[in-house]
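Q: here is my input; please provide its structure:
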Amino acid sequence: MNKINIIADDREQASGVISILDTNQEVQLEIKRLSLGDYLIDDWLLIERKTMADLVASIISGRIFQQASRLAESDITTAFILEGHTRDIDNYHIHRHAILGALVSIGLIYDITILRSASKTETTNLLLFAAKQKASRKIETLPRMGYKPKRRKNKQFYILQGLPNIGATLAKRLLLHFPSVHAVINASAEELTQIEGIGIKKAEQIYELLRVSY
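A: Here you go, the predicted structure:
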């Protein structure tokens, strides 16, 4: 079985997650300075890990929104892992609404997945589960289940969200920029990069997928 390749930011040494990963025989671990995020998994998923105390401090400083903006513009899938319990921030003078507002912004405005973890062990497991589920996915066995839109505009969103790493936010930006789904499909990779949040790598993935033979 192929090993899971994980690059961990060297500033995560004290987290305890790196030491757990280092003893896992399924993981090929590299430790170096990352310009964005804390863990890069198989060049596919970029994770920003925050303890509850880290979250509060970054909300107060405003750093959380800068990080979310940069993650949203990344060419690969991104997610936040929030580690710990609410009791960890009992001594911080911050209104709960400020925390909820930040989480809403991250999840809905920046379209970044938020995962919860109770401990460093659980954080490690989330990293491994994500890698294994990605590796086991088979395109032929992934029907799009659940919500089926009926209105034309919603159908357009639904179609575009089937493209690689395109969530609701980017789908809306695409439709605001291009006049139709047809125009998005016919756009060049360079034209796709005009959309905020779509870098050249993501644009090339979309362009190639729409043109490759089955």
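
Q: alpha carbons only for contacts and neighbour counts from here, please
A: OK.

Q: secondary structure class for Arg116?
A: strand (DSSP: H, G, I helix; E, B strand; the rest coil).

Q: that one and Phe80, how far apart?
A: 8 Å (Cα to Cα, to the nearest Å).

Q: kindly report the same for Ile114.
A: Ile114 is 5 Å from Phe80, where distance means Cα to Cα.

Q: more neighbours: which of the two?
A: For the pair Ile114 and Phe80, the greater number of neighbours falls to Phe80 (21 against 17), based on other Cα atoms under 10 Å.

Q: hmm, the more buried one is touching Ser117, no?
A: No: with contacts counted by Cα atoms under 8 Å, Phe80 stays clear of Ser117, the gap being 10.3 Å.

Q: who touches the residue positioned nearest the centre of the chain in this structure?
A: Taking Cα atoms, centre = their mean, the centroid of the chain lies closest to Thr78, which sits 1.8 Å from it. Residues in contact with Thr78, defined by Cα atoms under 8 Å, 6 or more residues apart in numbering, are 45-48, 71-72, 112-113.

Q: would you do the same for the sequence below? I want to compare the two.
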Amino acid sequence: MEILIDNRETYILDLLKEYNPKVIRLPIGDIFILKENEGVLLERKTPSDFISSLRSNRLWEQLLKMIKNDKIGLYKIKRRILIIHGQFDIEDAQIFGALLEILFVYEIPIVFVNDDLEFKEFFRILVQREDKGLNDKIPQERWYRKRFREELPEKDKKIYILASLPYIGNILAKNLFDYFGSIASVANASKKNLTNVKGIGEKRAKLIYKMFH
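A: Here you go, the predicted structure:
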């Protein structure tokens, strides 16, 4: 696997330096995950960049280039993903319409990550799945295993419950439980105490606090 990053994306380069990415000028997209002779093309936007590019129509120009180009150099683009990186509070009908158009007209999947931690975790899993070919599988029937969660250790059950709540996810759920020791303590925590947990800043702490109060 080789990671190519556009030379204008210095912020991404710093986040993904552990992959020893190759820095080049990509004609389209921000990141190209390359395996042998094909790869996955990622376009990353912050919420503010998404909105400004939507209003200027630059977004549609970029997405059209992504779907019209089958290759970057000699390498085939086998799939395309749009990542919206940052807390995105959608309140505008135009934004909902744009997201639906991206999904159904341009047929580009959209992934939302709230912060750098989630971005890095998503990227790690994406690279891992691409390397193993897991994203190219034919869909298979999967039987519902009713007792799966019941068989978890008690601590893992509680982490699982926390992870299912908005604004938290798997990594923060574990960090929260390790710090507070119980779901009740998380629910009763102040915004200041929440910011003591690894990966939680003031904005995320405010959202979690508001959810419980």
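
Q: give me the TM-score for these two chains.
A: For this chain pair, the superposition-based TM-score is 0.56 by TM-score structural alignment, normalised by the length of structure 2; 131 aligned residues with a Cα RMSD of 2.3 Å.

Q: give the equivalent position in structure 2 for the residue nearest to the centre of structure 1.
A: Aligned by TM-score structural alignment, Thr78 of structure 1 pairs with Arg80 of structure 2.

Q: how about the helices in structure 1?
A: 17-22, 52-61, 63-72, 96-104, 120-136, 152-160, 168-177, 181-186, 189-192, 200-209 (DSSP state H).

Q: quick one, which of those helices gets closest to Met145 of structure 1.
A: Closest of the helices of structure 1 to Met145 of structure 1 is helix 152-160, at 11.7 Å (criterion: Cα to Cα).

Q: distance from that closest one to the middle of the chain?
A: Here the centre of helix 152-160 of structure 1 is set off from its chain's centre by 22 Å, with Cα atoms, centre = their mean, to the nearest Å.

Q: tell me how many other residues crowd Gln13 of structure 1.
A: Using other Cα under 10 Å, Gln13 of structure 1 has 12 other residues around it.

Q: then Ile125 of structure 2?
A: For Ile125 of structure 2, the neighbour count with other Cα under 10 Å is 11.

Q: could you find the counterpart of it in structure 1?
A: By TM-score structural alignment, Ile125 of structure 2 lines up with Phe129 in structure 1.

Q: any idea how far that match is from Leu29 of structure 1?
A: Separation of Phe129 of structure 1 from Leu29 of structure 1 (Cα to Cα) stands at 16 Å.

Q: equivalent analysis for Lys134 of structure 1, please.
A: Separation of Lys134 of structure 1 from Leu29 of structure 1 (Cα to Cα): 18 Å.

Q: and these two? Which one has more around it.
A: It is Leu29, of Lys134 of structure 1 and Leu29, that has more neighbours when counted by other Cα under 10 Å, with 19 against 13.

Q: residue in structure 2 matching the more buried one?
A: By TM-score structural alignment, Leu29 of structure 1 lines up with Pro21 in structure 2.
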